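Chemist: okay, here's the prediction I keep looking at, along with the sequence it came from:
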Amino acid sequence: MTNHDEMNEQHKENQNEDLSKNQSDVLPKGNIALNILIFIGWMILGQLPIIIILTITNLSVKMDTLKATMSTVLYLIVVSVVVWLIRRYYRRHTYEHTGKFTTKDIGINIGWAVLLRIIVYAFLFLLYKVTGSAQTSNDKLLFGDMNQQATNASQLAQVFPFIIFVITISFIAPYLEELIYRGIFKETLFKKTSFWLPFIIFSIVFGSQHGINNIISFIMYTSMGMVFYLAYSRRGNIKDSMMVHMIHNSIIGIAILVGYLSIMFK
């Protein structure tokens, strides 16, 4: 090997080392203090869709059809703007590259979703044994008290806002929560190689954001946050945690839809 070849080989090795270092030590864009404030803002904004559609759905019982329909259409416009704003911000600040799903990735995500349901059922069973209720305060807020459910069609929400409510909790809310709590939180506040600190902080923040009124509920939602974060961090792809979250919430959405239809066609 000539001196020229040796120099070229050394240059390539140095380039590879620099590239590896740059990829493993990527820092978030912008000022961290400002990013924290922006994250809090997105966190608050991300709560609006579920609050608005829940309010419309509950009020639709006493609304006429036109008002309920127009209110729901207005909600869809608002939620479209919210999704666009948060997604745009994330895409401008992410340092991850979301790859395509393989059959293996889908299988792993389904496995995470199954694990998540097992964790939830275990904690709800424990909650029932301790408090006498298998519902968290967050579930009661979203779906009503199981002991005070509608018994006839006249007590049900109107169909259009109810369907949009189910779509919101099954797909829109998980999409926004993953963008905010996994994507924006990790990728604007921590460097790429960070794991344990964002894992712990995020899980606690996620747990505390779900209407916690007892330690069992807090641990359950914190554990859920851990599963979502692990799904995301496996390959740094926000789509993975979105899929897990949507599968989990869709199971709940299907259950309440079946309950709604069973009362409607009783």
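Modeler: Noted; the coordinates are in hand. Predicted model, so just to flag it, every value in this text is computed and none were measured. Numbers count the residues shown, from 1 in each chain.
Chemist: could you use CA atoms for every contact and neighbour count after this?
Modeler: Fine.
Chemist: please identify the helix or strand for Leu76.
Modeler: Assigned by DSSP states H and E, Leu76 belongs to helix 65-93.
Chemist: can you show me the helices along the stretch 51-200 of the chain?
Modeler: Secondary structure of the stretch 51-200 of the chain (DSSP state H, counting those that start in this stretch): helices at 65-93, 103-131, 137-143, 159-167, 173-177, 185-189, 196-208.
Chemist: and of the ones you listed, who's closest to Gly46?
Modeler: The minimum distance between Gly46 and the helices of the stretch 51-200 of the chain falls on helix 173-177, with 6.4 Å, by CA to CA.
Chemist: now do the closest one: which elements does it pack against?
Modeler: If you count contacts as 3 or more CA pairs under 8 Å, 6 or more residues apart in numbering; DSSP states H and E, helix 173-177 packs onto helix 238-264.
Chemist: which helices and strands does the helix it packs on pack with?
Modeler: Against helix 238-264 (3+ CA pairs under 8 Å, 6+ apart) you get helix 103-131, helix 159-167, helix 173-177, helix 215-233.
Chemist: same question for that helix: list its buried residues.
Modeler: Using 16 or more other CA atoms under 10 Å as the test for burial, helix 238-264 gives 238-250, 252-253, 260, 263-264.
Chemist: give me the angle between that helix and helix 103-131.
Modeler: 50 degrees (axes from the mean of the first three to the mean of the last three CA atoms, to 10 degrees).
Chemist: below is structure B, check it against A:
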Amino acid sequence: MTIKKDSLIKRIVYMAIMYFIGPLPLSFVLIMSYKKNIVTLIALTVAWVLANAAVIYIAYRLVCRYTQKPILQKANLSDLLYVFGGYATILISNGILTFLNHAIYNRVQSPNNLAIEKSLLNHHQLMVAVLIINLIVVTPIVEELIYRGMAFNLFFNSNQVWLKILLSAVLFSSAHQSNTIFSFLTYAFIGIILGFVYWKSGKLQNSMALHALTNLVAVLAILL
């Protein structure tokens, strides 16, 4: 089924539903910080796995419905260039915006990053392990399916690429906690770069890989 067979209202509803349910599985991880009983912790971990599986399945089906092509495609050398070139661009944009955020607002990290850092450093091993997997594996899959796969293919025409990129970037940034314009722009620029990589390569797996690489380095920086 193509995009023309669904009304704009229906596409907006799809997007709104996934925007709000996408982060919900993480709540099971956050609840872990208040629990010590091993049975409860295992039950929360199972709930986290099942909730993420449901979200990924729904988002995957919607993306396939509107793109009518597989999510995973044959990789080649150019894909590595997109991923590592995109990461280098993210480092540059993050550096500039972090500098401006510190110079103007005297803040270095966003509330989102501070919350992640606190969770990784101040909780028990099971919660930390699940959170690391969530950040490095699950989040890139879920967020790329929703903010690139869906936002790109549910809205605007094929010749309105930059509107697609900007929409996906704004939605992506709004889903992360920000307390200054520069912290919001930091996530927005990451969203723009992820969107650009998806558009130019035509492969959602590349924006997923770039997203995973970005999160991996951030997690390692906190832990090490």
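Modeler: Cool, got the structure. Here the structure is a predicted model, which is why all the values come from computation and not from measurement.
Chemist: picking up where we left off before, for the helices of the stretch 51-200 of the first structure, which one ends up most surrounded?
Modeler: Of all the helices of the stretch 51-200 of the first structure, helix 185-189 carries the top mean neighbour count, a mean of 24, counting by mean count of other CA atoms under 10 Å.
Chemist: residue range for that helix in the second structure?
Modeler: Here helix 185-189 of the first structure aligns to the second structure at residues 151-155, judged by TM-score structural alignment.
Chemist: who touches the matching stretch?
Modeler: Ile3, Arg11, Met15, Val63, Tyr66, Thr67, Lys164, Ile165, Leu167, Ser168 (CA atoms under 8 Å, 6 or more residues apart in numbering).
Chemist: quick check: closest non-adjacent residue to the equivalent of Tyr87 of the second structure over in the first structure.
Modeler: For Tyr87 of the second structure, the aligned position in the first structure is occupied by Ala113, per TM-score structural alignment. Using CA to CA, 6 or more residues apart in numbering and skipping the chain neighbours, the partner closest in space to Ala113 of the first structure is Val244 (5.1 Å).
Chemist: circling back to that earlier point, need the helices and strands packed on helix 238-264 of the first structure in CSV with distance to Lys191 of the first structure, can you?
Modeler: Output for those, formatted as CSV (distance: least, CA to CA, whole Å):
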stretch, distance to Lys191 of the first structure
helix 103-131, 24
helix 159-167, 34
helix 173-177, 20
helix 215-233, 13
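Chemist: list the contacts for the spatially most central residue of the second structure?
Modeler: Nearest residue to the geometric centre of the second structure (CA atoms, centre = their mean): Glu143, 3.4 Å. Residues in contact with Glu143 of the second structure (CA under 8 Å, 6+ apart) are Gly22, Phe172.
Chemist: repeat that for Gln109 of the second structure.
Modeler: Residues in contact with Gln109 of the second structure (CA under 8 Å, 6+ apart) are Thr98, Ser183.
Chemist: so what does it match up with in the first structure?
Modeler: Residue pairing (TM-score structural alignment): Gln109 of the second structure is matched to Gln135 of the first structure.
Chemist: separation between that match and Ile216 of the first structure?
Modeler: The gap separating Gln135 of the first structure from Ile216 of the first structure is 11 Å, by CA to CA, to the nearest Å.
Chemist: how close does the most far-flung residue of the second structure relative to its centre sit to Thr214 of the second structure?
Modeler: The outermost residue of the second structure relative to its centre, with distances by CA atoms, centre = their mean, is Asn37 at 30.7 Å. Going from Asn37 of the second structure to Thr214 of the second structure by CA to CA gives 33 Å.
Chemist: just Ala221 of the second structure next, same as before
Modeler: When distance is defined by CA to CA, Ala221 of the second structure is 11 Å away from Thr214 of the second structure.
Chemist: need the overlap of contacts for the two.
Modeler: The overlap between the contact sets of Ala221 of the second structure and Thr214 (CA under 8 Å, 6+ apart) is empty.
Chemist: counterpart of the residue farthest from the centre of the second structure over in the first structure?
Modeler: For Asn37 of the second structure, the aligned position in the first structure is Asp64, judged by TM-score structural alignment.
Chemist: mind putting the helices of the stretch 51-200 of the first structure in JSON lines, distance to Glu17 of the first structure included?
Modeler: Formatted as JSON lines, these follow (distance: least, CA to CA, whole Å):
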{"stretch": "helix 65-93", "distance to Glu17 of the first structure": "25"}
{"stretch": "helix 103-131", "distance to Glu17 of the first structure": "29"}
{"stretch": "helix 137-143", "distance to Glu17 of the first structure": "49"}
{"stretch": "helix 159-167", "distance to Glu17 of the first structure": "47"}
{"stretch": "helix 173-177", "distance to Glu17 of the first structure": "36"}
{"stretch": "helix 185-189", "distance to Glu17 of the first structure": "23"}
{"stretch": "helix 196-208", "distance to Glu17 of the first structure": "25"}
